[in-house]
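# No letters, just coordinates:
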């Protein structure tokens, strides 16, 4: 196992660094990474950015907006927020295992005198209040798990930056309730800095994995990471993209997450369709699902039949075909 402590606070660089470790350091079965960003909103891969942020507030307060390569919802980072990444070579099914990857944080907090627990789909809580949200990406037997830990984050800024527009369409499905959040620092018997907290987690991992060694990047690797940071994660095309303009817009919340559907339907046939939301899947390329629905009559029966023809669990973990059908047409 190797570990990496990022010295940069630039979110574009740190997410490029994370992607490089995930996709390029394939000879290392396990990778552990700690990083801190300057004020930033990080949106999930499948989210429509403009519908997830308070754009005016973000612009006025010079908050970065960067899209990551994993699913899930938008999170806020600042200098008192700690992010951790665990990359591991292991097969996963359609149901992502968040709990086992959260153990380093739970165990470290226990050492510091704080009881934290795993709850819901992918959250860590103290006394029922959320301290860490988690997300994952999966490629060919390799999984990347990352958590956003609220240590002493400015919760007022967090709330305003993520103040999203109200949904235009009400849902009869199970509602997802916005979690009450808290910082770790007020719960610690002995007050420490976020840097000390980061070091405590690192030392915990070193005791748990005695053979863990720090990875030193070559100049060529650092140049590649910087290039991707600029070309991909600093680009408007990646972080925002073109807002979809379709004649049918539906937003539905289920137990496994939120799905937004934008579809163009002509003569009762689906011409084009796009999915956004907070869902996860082993395959982040949704084009097979979208292509399978093009040319399909816009009826519950035909949409359901088209979805049954493909393995939807590969793209939408935890969703039934019935739920996906309901997300597309009611």
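Now that the structure is in, tell me what you want to look at. In this text, all values refer to a predicted model and were calculated from it rather than measured experimentally. Numbers count the residues shown, from 1 in each chain.

# use CA for all of it now, contacts and neighbours both
Fine.

# Could I get the buried residue list for stretch 82-100?
Along stretch 82-100, these residues count as buried under the neighbour rule (16 or more other C-alpha atoms under 10 Å): 82-89, 94, 96, 98-99.

# Could you find the closest non-adjacent residue to residue 232?
Closest residue to residue 232 apart from its sequence neighbours, by C-alpha to C-alpha, 6 or more residues apart in numbering: residue 238 at 6.3 Å.

# Pretty sure residue 240 sits against residue 49.
Yes - in this structure, residue 240 is within contact of residue 49 by C-alpha atoms under 8 Å, at 5.6 Å.

# who has more neighbours, those two?
The residue with more neighbours, out of residue 240 and residue 49, is residue 49; 25 against 16, by other C-alpha atoms under 10 Å.

# and the comparison structure, right after this:
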């Protein structure tokens, strides 16, 4: 597929620093394109391949998938520091935790995801990224660079996030391509909580991002699916004919019927226990001010559940009844730290302080 050429030129400095290319052995390669836009089903399908297929020196696989609006955090991350959880709930945007490490990404219909499955000894992240870069340059004329963090970038703007999972039997490397994502929703979704959170969870590194269509109007998600699928099947296999390529390209619906056991993975990925319960323990605090007096509410969270609550009241605060009411928030210990509880707790705290203010005003009169 050839289209009009785009004008971004390769960075000579980056090109000079390129590592020696990895030589992909000649193996059977297949491409799977998921028909689902459900992030949980696609993660389940990816995990199903990882658990059930045998990837060896004779078999590699590429999975291509597109999701509806969602935020995907890394296995060891805290969603409350990575994204705006209340905004996601209010805007029908799913929150998912994947099985690999790395940072947080936003997906929607303008974002293409790729997963490269190989045996462990053939795992080579930079080679995969170089394949993507070379294919897009060949078919669309857009040059991309691989930065020091092994992300794809155009003129310094990040256009792809990347992560991996390695096991003894196989490995996978997955990455995103920002094609025409809704950048306003991306920014809103990735705005973290207004609570002060202390955690040892993996933190995402913020980057300036750009859509590929901002650089080349010819690029579409569908066009990239076609281009990358054919490019992958021809990768180090220049003698492949059209029939072989067609036979190796599969369109699949992630379902229990086609992939026995997939529903178990799907239900796990969609569960509160996986998304929030796997969050490393953290503390969250917020200061409430009323009439220049500051009160701090501090919460400890372990496995997604509130383990301790502390209310810090200024020394000598005169209304002991209100102090006792605020300290009664210990009753929430053991409950889920979620959007509903946080909202309710903030309202109760503010209303209690308002009552306290009225009591003090009456005492002065």
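Right, received. Where do you want to start? Computed from a predicted structure; not experimentally measured.

# Aligned to the residue nearest to residue 232 of structure 1, what sits in structure 2?
By TM-score structural alignment, residue 238 of structure 1 lines up with residue 274 in structure 2.

# next one: residue 57 of structure 1
In structure 2, residue 57 of structure 1 lines up with residue 87, judged by TM-score structural alignment.

# which residues touch its match?
Taking C-alpha atoms under 8 Å, 6 or more residues apart in numbering, we find residue 87 of structure 2 in contact with 188-189.

# Look up the counterpart of the helix or strand where residue 143 of structure 1 lies in structure 2, residue range please.
In the assignment (DSSP states H and E), residue 143 of structure 1 maps to strand 142-150. Residues 170-178 of structure 2 are matched to strand 142-150 of structure 1 when aligned by TM-score structural alignment.

# Surely residue 86 of structure 2 forms part of a helix?
Yes - with DSSP: H, G, I helix; E, B strand; the rest coil as the criterion, residue 86 of structure 2 is located in a helix.

# From residue 240 of structure 2, how far out is it?
Look at residue 86 of structure 2 and residue 240 of structure 2: by C-alpha to C-alpha, to the nearest Å, they are 50 Å apart.

# ok, residue 199 of structure 1 to residue 276 of structure 1 distance?
36 Å.

# So those two - more neighbours on which side?
A count of neighbours by other C-alpha under 10 Å puts residue 276 above the other of residue 199 of structure 1 and residue 276, at 19 against 14.

# do you know how far the more buried one is from residue 258 of structure 1?
Residue 276 of structure 1 is 8 Å from residue 258 of structure 1, where distance means C-alpha to C-alpha.

# Which residue in structure 2 occupies the aligned position of residue 207 of structure 1?
If you follow residue 207 of structure 1 across to structure 2 using TM-score structural alignment, you land on residue 234.

# now the helices for the stretch 201-330 of structure 1?
Here the stretch 201-330 of structure 1 has its helices, by DSSP state H, counting those that start in this stretch, at 219-231, 236-239, 287-293, 300-308, 321-328.

# residue range for the third one in structure 2?
Under TM-score structural alignment, helix 287-293 of structure 1 has no counterpart anywhere in structure 2.

# tell me which residues of that helix are tucked away?
Buried, per 16+ other C-alpha under 10 Å, within helix 287-293 of structure 1: 289-290, 293.

# Tell me which residues touch residue 87 of structure 1, please.
By C-alpha under 8 Å, 6+ apart, the neighbours of residue 87 of structure 1 are 21-22, 29-32, 142-145.

# By how much does the strand holding residue 143 of structure 1 deviate from structure 2 on average?
By mean C-alpha distance after the TM-score superposition for structure 1, the fitted strand 142-150 of structure 1 averages 0.7 Å away from its aligned residues in structure 2.

# For residue 40 of structure 2, grab the count of nearby residues.
24.
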